[in-house]
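1. One predicted model, sequence on top.
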Amino acid sequence: MKFGLMVIGDEILSGRRRDTHVDWFRKLLNDFGFSLGWVQILPDDPRLLVRQLKQSMEAGERVFSCGGIGATPDDHTRQCAAEAAAVPLVRHPDAQALIEKQFPDSARPYRIRMADLPAGSRLIPNPVNNVPGFSINEHYFFPGFPDMAHPMGQWVLQQYYQPDSNPQRELSLRVYGASENELMPILQKMVDDWPQLKLFSLPRMGAVSFVELGFRGDEAVEQAFAALQQELQRAGMRFELP
């Protein structure tokens, strides 16, 4: 099972903030036997956000989204999610109650806006300040703050998904003294023989150069990896396991 990740905010693209979501969500998904299928780092641009969210919703993808669900004028994600899902933005009564309880003297007129969510949304609890995130169409929306978004993402997986009992595997080795061009016949044979697996080839340049070759996929990875080693031995290639 693969998930997409959207990191939303001009501050990431401008360099004012450094992203910490990609590595964290990759590890979280791996712990559940899932994988990170793609990442998008997006600006606070409503037209672009609607387009990207509509595309992933129509494709039936599972997506984590971090950022842009606050109450300030540059936070567009709640409205854009509603437009992408073709539903109105409405005041969620349970979200309203949580915000009013957390901020009894300052919920209005601004913080209460964070209770305006796409119609039909389910709430995601926020363990830091109790202002919830929300989900719709298997898209899960969190604040941009890592200390909030990360435990909220973990809660989503624990609440709605079962860990994969047969997670994808990955095996690789290092080939020395050969370029990718010289390895091409072997690579093509591996792709032809094992089309259900993901073959990867990563050249590394440095004091000691090598090409990292491997497979990613189901239980057939071990057989394919053994076949790769046999082909390398037959070709007289020098390799070792990392």
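-> It's in.

2. alpha carbons only for contacts and neighbour counts from here, please
-> Will do.

3. What is the neighbour count of residue 99?
-> Neighbourhood size, residue 99 [other C-alpha atoms under 10 Å]: 23.

4. How about the contacts made by it?
-> If a contact means C-alpha atoms under 8 Å, 6 or more residues apart in numbering, then residue 99 has 107, 111, 112, 115, 130, 131 as its contacts.

5. let's go with 10 Å and repeat that
-> By C-alpha atoms under 10 Å, 6 or more residues apart in numbering, the contact set of residue 99 is 93, 106-108, 111-115, 129-132.

6. so residue 210 sits right up against residue 241, yeah?
-> No - assessed by C-alpha atoms under 10 Å, residue 210 is found out of contact with residue 241, at 11.8 Å.

7. quick one, which of the two is more surrounded?
-> Per other C-alpha under 10 Å, whichever of residue 210 and residue 241 has more neighbours is residue 210, with 21 against 9.

8. quick one, what contacts the closest residue to the more buried one other than its chain neighbours?
-> Spatial nearest neighbour of residue 210, excluding adjacent residues (C-alpha to C-alpha, 6 or more residues apart in numbering): residue 176 at 4.7 Å. Residues in contact with residue 176 (C-alpha under 10 Å, 6+ apart) are 208, 209, 210, 211, 212, 237, 238, 239, 240.

9. Common neighbours of residue 210 and residue 241, please.
-> Common neighbours of residue 210 and residue 241 (C-alpha under 10 Å, 6+ apart) are 173, 174, 175.

10. contacting residues around the last one?
-> Under the criterion of C-alpha under 10 Å, 6+ apart, the contact list for residue 175 reads 183, 203, 209-213, 232, 237-241.

11. Among the residues you listed, which are located in helices?
-> 183, 232 (DSSP state H).

12. hmm, who's touching stretch 215-225?
-> With contacts defined as C-alpha under 10 Å, 6+ apart, stretch 215-225 is touched by 166-173, 190-191, 193-194, 196-201, 213-214, 227-228, 230-231.

13. ugh, wrong one, I meant stretch 146-163
-> Residues from elsewhere that reach stretch 146-163 (C-alpha under 10 Å, 6+ apart): 1, 19-21, 24-25, 28-34, 64-67, 124-135, 138, 140-144.

14. Swap in 7 Å and give it another go.
-> 21, 32, 33, 66, 124, 125, 126, 127, 128, 142, 143 (C-alpha atoms under 7 Å, 6 or more residues apart in numbering).

15. Next up, a structure to set beside the first:
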Amino acid sequence: MKFGAIIIGDEILSGRRADKHLAKVVELLGARGLRLAWARYVGDEPGMLLQTLRESFATGDPVFSFGGIGATPDDRTRQSAAAALGVELALHPEAEVAIRERFGGEITPHRLQMGVFPVGSEIIPNPYNQIPGFSIREHYFVPGFPVMAWPMVEWVLDTCYSDHHHVEDYIERAITVEDAYEGRLIDLMERLTIEYPDATLFSLPTVAGDGLRRSVELGMKGPSARVEAAMAEIRREVAARGYTWRELD
């Protein structure tokens, strides 16, 4: 499956907040044998948000959307999702129950706005403060706060996609080749690309400086048997060329 992520908020694009969601969603997916195929950052501007969600819904991919589902004027995700799908917004009955239970006698119309979702949505439980997120068309809308968002993402993965956990035969393996230039390993990379067309080679150089040694991270990703065979060849070849190397987790 190709999962996507949309990370929403002017504060991310301006640098007032540093994004933590991308690394975490990769981690949560990876722990279940799943992968993130793409990610997008977008601010709160309605036109850009609407365009992004229209394009996202058109992919057919399961997508996690972080941020912008509060009830303040700068939270526009729920409105943009409804517009992208051409549906109305309405107070979700299950969300209303959860919000009323959360606030009791302190309930207000403003607080109930947090349960207004695009018609046809289902709720995503929020174990932190019981104010739910929502899902529609395999898009899962959660708050921007990590303490709320991450357990909600885990709930979605374990409730909606458990039959996809660890199904795909896919691994990533890599070594760091010390004091190496990519240019001096190109012939090896080209040969491996030809010999292992069903796997994918990747190369990530590190430039010397600030206490770092020059190195190249060299690895393969794809079916486990093919990746392990390719990595054995990589280890043999870099050792034969006189390089030292170390395994990466």
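-> Cool, the structure landed. This is a predicted model, so every value here is computed, not measured.

16. picking that back up, what about the counterpart of the residue nearest to residue 210 of structure 1 in structure 2, distance to residue 205 of structure 2?
-> Superposed on structure 2 with TM-score structural alignment, residue 176 of structure 1 falls opposite residue 178. Remark: distance between residue 178 of structure 2 and residue 205 of structure 2 (C-alpha to C-alpha, to the nearest Å) = 10 Å.

17. residues bridging contact with the two, i.e. touching both?
-> Common neighbours of residue 178 of structure 2 and residue 205 (C-alpha under 7 Å, 6+ apart) are 215, 216.

18. neighbours around residue 182 of structure 2, how many?
-> Residue 182 of structure 2 has 17 nearby residues by other C-alpha under 10 Å.

19. With residue 27 of structure 1 instead?
-> 14.

20. Repeat that for the one 5 residues further on.
-> For residue 32 of structure 1, the tally of surrounding residues (other C-alpha under 10 Å) stands at 18.

21. which stretch of helix or strand covers the closest residue to it other than its chain neighbours?
-> Distances taken as C-alpha to C-alpha, 6+ apart put residue 163 closest to residue 32 of structure 1, at 4.6 Å, once the chain neighbours are dropped. Assigned by DSSP states H and E, residue 163 of structure 1 falls within no helix or strand.

22. With the one 3 residues further on instead?
-> When elements are defined using DSSP H and E, residue 166 of structure 1 is found to belong to no helix and no strand.

23. where do the helices sit along structure 2?
-> 10-14, 21-30, 46-59, 77-85, 93-103, 109-112, 146-160, 186-195, 224-240.

24. Residue 232 of structure 2 -> structure 1?
-> With TM-score structural alignment as the criterion, residue 232 of structure 2 lines up with residue 226 in structure 1.

25. for residue 203 of structure 2, that is, sorry about that
-> Under the alignment (TM-score structural alignment), residue 203 of structure 2 maps onto residue 201 of structure 1.

26. didn't that match look like it was pressed against residue 190?
-> No - assessed by C-alpha atoms under 7 Å, residue 201 of structure 1 is found out of contact with residue 190, at 11.5 Å.

27. From the contacts of residue 99 of structure 1, list the buried ones, please.
-> With neighbours counted by 16 or more other C-alpha atoms under 10 Å, those contain buried members at 107, 111, 112, 113, 114, 115, 130, 131, 132.

28. tell me the contacts of the residue nearest to the fourth one when sequence neighbours are not counted?
-> Residue nearest to residue 113 of structure 1 in three dimensions, not counting chain neighbours: residue 71, with 5.7 Å by C-alpha to C-alpha, 6+ apart. With contacts defined as C-alpha under 7 Å, 6+ apart, the neighbours of residue 71 of structure 1 are 110, 111, 113, 114.

29. If we only consider those residues, which is nearest to residue 49 of structure 1?
-> residue 114 (17.9 Å; C-alpha to C-alpha).

30. which residue lines up with the closest one in structure 2?
-> Match for residue 114 of structure 1 (TM-score structural alignment): residue 114.

31. Report the contact partners of its match.
-> Residue 114 of structure 2 makes contact with 70, 71, according to C-alpha under 7 Å, 6+ apart.

32. Quick check: the closest residue to residue 128 of structure 1 other than its chain neighbours vs residue 132 of structure 1, distance?
-> Nearest non-adjacent residue to residue 128 of structure 1, counting by C-alpha to C-alpha, 6+ apart: residue 148, 6.1 Å away. Shown here: residue 148 of structure 1 relative to residue 132 of structure 1, a distance of 10 Å by C-alpha to C-alpha.

33. And for residue 43 of structure 2, the neighbour number?
-> Residue 43 of structure 2 has 19 neighbouring residues, counting by other C-alpha under 10 Å.

34. shouldn't it be in contact with residue 9?
-> Yes - between residue 43 of structure 2 and residue 9 there is a contact under C-alpha under 7 Å: 4.5 Å.

35. The nearest residue to the match of residue 203 of structure 2 once chain neighbours are set aside and residue 66 of structure 1, how far apart?
-> Residue nearest to residue 201 of structure 1 in three dimensions, not counting chain neighbours: residue 213, with 4.7 Å by C-alpha to C-alpha, 6+ apart. Distance of residue 213 of structure 1 to residue 66 of structure 1, computed by C-alpha to C-alpha: 33 Å.

36. ok, those two, which is more surrounded?
-> residue 66 (26 against 21).

37. What does the more buried one correspond to in structure 2?
-> Residue pairing (TM-score structural alignment): residue 66 of structure 1 is matched to residue 66 of structure 2.
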